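Participant: can't give you the sequence, but here's the structure:
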């Protein structure tokens, strides 16, 4: 495997994921936020996502890669995911930002675990979701407490988000084998590590769902 191509692909998909998250959060803030303070808070999160995009873009440039070329192969898949998972309201938008985006970022983190430490640290910094988590959890839990039947609907929405994210990941892996190989080689010939990988992903998803109260 050409690892340099895999690294460029990983940073390219991560850069576009952050750029598209910025655009999605900005749109959601204007369309769905019920109060001005919510609009401001979500906009602030969008600014943070753009900052993450800039970090990854700058790393691509440092490595001698063209950011536009690195991101281009992933535009169709990620835009398709956003189109297929367009929220219909405020709570769906928050669950998407937290659960749907979270599971995709978990895969990027796993793919970077065995790369150069500087790349792994950058990916860890970019995929950290503490601020987004706190914002989504606080508001979704409050809404579910006020309207318990909403929990079931949001749980169904979260399952759909995960399903679409996995489908998107399959399309990306098929189109960019070097990127898929980063994840495969991290667990190659080690069934126990494969099991641990899926256990980690499942655990993280379960924690997010539990935190939301759905």
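Facilitator: All right, it came through fine. What you see is a predicted model, and the numbers here were worked out from it, not measured in a lab.

Participant: alpha carbons only for contacts and neighbour counts from here, please
Facilitator: OK.

Participant: Please tell me how far the helix or strand that contains residue 140 is from the chain's geometric centre.
Facilitator: Per DSSP states H and E: residue 140 is located in helix 130-146. Offset of helix 130-146 from its chain centre (C-alpha atoms, centre = their mean, to the nearest Å): 18 Å.

Participant: try stretch 69-78
Facilitator: For stretch 69-78, the distance to the chain centre is 15 Å (C-alpha atoms, centre = their mean).

Participant: Could you list the buried residues of it?
Facilitator: Residues of stretch 69-78 classed as buried by neighbour count (16 or more other C-alpha atoms under 10 Å): 70, 71, 73, 74, 77, 78.

Participant: that older thread, tell me which strands and helices the helix holding residue 140 is in contact with?
Facilitator: For helix 130-146, the contact count by 3 or more C-alpha pairs under 8 Å, 6 or more residues apart in numbering; DSSP states H and E identifies helix 90-95, helix 150-175, helix 191-212 as packing neighbours.

Participant: another one to put next to it:
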């Protein structure tokens, strides 16, 4: 009989790490969307961003419930990722509302893609929960509409936001690499084992190439050059 992944302490530690990182990311997404709502130019925009913030907070609750079923304290699981994620936000503080929208779309999108890549190595239940938590379809449509409209109104905006998007990509990829390298359990998960998939150096290289390609697609959707 094949042993359940939940009976492997190393695997459980990796899942707790991954869920903790995503959960703290959802918490900061909630905080920043709430801040963006406060500075939104219209009442309609305020309501839309407040709804997005509420959705992020709902995802956080489900992730914390899953952590508890694994026997982990959600706050202890999030704690190791507070410093690197906070550092990312400090290094990429937007100067205006448009930059905050691009950051939500590009920066958060890269992080979400990274977590989806790792989720592919997990058991079905955990993978499905992560995929649900990382869904941002409504968020994406809202940002694309507003950024494209701003570029149409003033083409100079496009060049500035394109440079901003490139900076976000560099910071987000650096953060993803640090998270993967600094946590032993995640490193072991990526490497795989006798009875579960993993990634060798070539596969890791392809993964980061896919992250870069998806970033370029997002920039194109926004009407910006990658």
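Facilitator: The structure has been received and is ready for your questions. Every value quoted in this text rests on a predicted model; they were computed, and no experiment measured them.

Participant: quick revisit: okay, and which of the buried residues of stretch 69-78 of the first structure map to helices?
Facilitator: Counting by DSSP state H, the part of the buried residues of stretch 69-78 of the first structure found in helices is 70, 71, 77, 78.

Participant: Map the last one across to the second structure for me.
Facilitator: This points to residue 78 of the first structure. Applying TM-score structural alignment, one finds that residue 78 of the first structure aligns to residue 85 in the second structure.

Participant: Residue 152 of the first structure too?
Facilitator: Match for residue 152 of the first structure (TM-score structural alignment): residue 159.

Participant: Could you check how many residues crowd around the equivalent of residue 173 of the second structure over in the first structure?
Facilitator: Applying TM-score structural alignment, one finds that residue 173 of the second structure aligns to residue 166 in the first structure. Residues within reach of residue 166 of the first structure, counting by other C-alpha atoms under 10 Å, total 16.

Participant: Contacts only, for residue 166 of the first structure.
Facilitator: For residue 166 of the first structure, no residue counts as a contact, taking C-alpha atoms under 8 Å, 6 or more residues apart in numbering as the criterion.

Participant: same question, residue 15 of the second structure
Facilitator: Here residue 15 of the second structure is in contact with 122, 186 (criterion: C-alpha under 8 Å, 6+ apart).

Participant: Look at it and give its secondary structure.
Facilitator: Look at residue 15 of the second structure: counting by DSSP: H, G, I helix; E, B strand; the rest coil, its state is helix.

Participant: That one -> the first structure?
Facilitator: Using TM-score structural alignment, residue 15 of the second structure lines up with residue 7 in the first structure.

Participant: I figured residue 39 of the first structure hits residue 25, correct?
Facilitator: No: using C-alpha atoms under 8 Å, residue 39 of the first structure makes no contact with residue 25, being 9.7 Å away.

Participant: Have a look at these two and say which one is more surrounded.
Facilitator: The neighbour comparison of residue 39 of the first structure against residue 25 (other C-alpha under 10 Å) goes to residue 25, with 23 against 18.

Participant: what helix or strand does the more buried one sit in?
Facilitator: helix 3-32.

Participant: Superpose on the second structure and give me the mean offset of the helix or strand just after that helix.
Facilitator: Next along the chain after helix 3-32 of the first structure, taking DSSP H and E as the criterion, comes helix 36-62. Compared with the second structure after the fit, helix 36-62 of the first structure shows a mean deviation of 0.7 Å (mean C-alpha distance after the TM-score superposition for the first structure).
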